[in-house]
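J.: heads up, no residue letters with this:
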């Protein structure tokens, strides 16, 4: 799998709807698998049903890689187990969720998690996808040096009384 710097990587997401472990909710949603070979079926197609458990093909999404965000990608790839995040958003229509996006950037996933309504699910990153992202990082990452900003020196006379006011007294 190769990555063109101007392109995105298309993936598919499988989502499960199952009964909860509590009485406070009717059902629980969870992204369960990332597909590199995306099937040619419409989003939210019911693939399997075993009693109250339902597995849906949530749809297609593009993992977008940007040259300016390789630092976050690099941190993800250097972790013990690189992850992909699928973001699901509640909707009023059937089946009740929408696939918002899929990202390899932990910073972007964190922003969606902070929004409050979105369900952000972490999935294992398949090896071919990890290799493609590593190749993208190797090609485009530029280490940026951190420059600590220093404050300007304070002028001790800045708040002093003007000379002409002092002479008038």
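T.: Noted; the coordinates are in hand. Keep in mind the model is a prediction, meaning the values are calculated, not measured. Numbers count the residues shown, from 1 in each chain.

J.: only C-alpha atoms for contact and neighbour calcs from this point on.
T.: Will do.

J.: which strands or helices does the longest helix along the chain pack on?
T.: Taking DSSP state H as the criterion, the chain has its longest helix at helix 127-140. When contacts are defined as 3 or more CA pairs under 8 Å, 6 or more residues apart in numbering; DSSP states H and E, helix 127-140 sits against helix 70-78.

J.: between the helix it packs on and helix 127-140, how big is the angle?
T.: 140 degrees (axes from the mean of the first three to the mean of the last three CA atoms, to 10 degrees).

J.: now the element after helix 70-78, going C-ward?
T.: strand 83-90 (DSSP states H and E).

J.: test my guess that residue 102 contacts residue 58.
T.: No - counting by CA atoms under 8 Å, residue 102 does not reach residue 58; the two are 11.3 Å apart.

J.: the chain: helices as residue ranges?
T.: So, for the chain - with DSSP H - the helices run 70-78, 106-114, 127-140, 163-168.

J.: okay, those in TSV with distance to residue 47 and mean neighbour count next?
T.: Conversion of the helices of the chain to TSV gives the following (distance: least, CA to CA, whole Å; neighbours: other CA atoms under 10 Å):
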stretch	distance to residue 47	mean neighbour count
helix 70-78	31	17
helix 106-114	27	15
helix 127-140	24	16
helix 163-168	84	8
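
J.: pasting the second one now:
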């Protein structure tokens, strides 16, 4: 088999493996329940300079542990203007799990994390400074699903964004 064919086969196996890994879902703030976020906040508008809110905000005390919602690999830790202290985890089904406004980051780039493992603590960094402490949590698909697009403001972006509230389901 040629080198290029081996690369293609390896990529396809890795791609398929990402869809076969089971998701072990956890609410990302230790001790939180679905009552700690507004079920209507996903795609709420107007939402500052981003136009619509592409995630959910889970409110909790400063310093409460933020845990990975799923098994995965940490692809980014750092500071972004809007998100403040941020962690991004690549999980099963090639989904990015975005944790923002953290007070501390308790993981590192390319670390493997398990569902329920600490990645940081609740804070008010970034554009949340001066607001009640919370975790902004978003889920982004790397592979778009065009059937999720709708006529809402920026509705074409729903091909990439998943409503974390429905993703976390009926957890309490």
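T.: Structure's in. What do you need? Computed from a predicted structure; not experimentally measured.

J.: how close are the two chains, by TM-score?
T.: Here the TM-score for the pair of chains, by TM-score structural alignment, normalised by the length of structure 1, is 0.23; 68 aligned residues with a CA RMSD of 5.2 Å.

J.: show me what counts as buried in the biggest strand by length in structure 2.
T.: Once structure 2 is assigned using DSSP state E, the strand that runs over the most residues is strand 95-105. For strand 95-105 of structure 2, burial by neighbour count (16 or more other CA atoms under 10 Å) applies to 95, 96, 97, 98, 99, 100, 101, 102, 103, 104, 105.

J.: still on that earlier bit, what's the angle between the longest helix of structure 1 and strand 83-90?
T.: 110 degrees.

J.: before we move on, the earlier item: right, and the helix or strand after the longest strand of structure 2?
T.: strand 112-113.

J.: next structured bit after that following strand?
T.: strand 118-122.

J.: which neighbouring elements make contact with that following strand?
T.: Strand 118-122 of structure 2 packs on strand 65-67, strand 95-105, going by 3+ CA pairs under 8 Å, 6+ apart.

J.: count of neighbours near residue 72 of structure 2?
T.: 24 (other CA atoms under 10 Å).

J.: that one and residue 89 touch, don't they?
T.: Yes - Residue 72 of structure 2 is in contact with residue 89 according to CA under 8 Å; the separation is 5.9 Å.

J.: one step back: what's the closest of the helices of structure 1 to residue 98 of structure 1?
T.: helix 106-114 (13.8 Å; CA to CA).

J.: quick check: angle from the closest one to helix 70-78?
T.: 90 degrees.

J.: contacting residues around helix 106-114 of structure 1?
T.: Identification of contacts with helix 106-114 of structure 1 by CA atoms under 8 Å, 6 or more residues apart in numbering yields 72, 73, 76, 85, 87, 103, 118, 119, 120.

J.: which one of these sits closest to residue 139 of structure 1?
T.: Among the contacts of helix 106-114 of structure 1, and counting by CA to CA, the member closest to residue 139 of structure 1 is residue 73, at 12.7 Å.

J.: the residue nearest to residue 33 of structure 1 when sequence neighbours are not counted and residue 112 of structure 1: what is the separation?
T.: What sits nearest to residue 33 of structure 1 in space, not counting adjacent residues and going by CA to CA, 6 or more residues apart in numbering, is residue 14, at 5.1 Å. Separation of residue 14 of structure 1 from residue 112 of structure 1 (CA to CA, to the nearest Å) stands at 19 Å.
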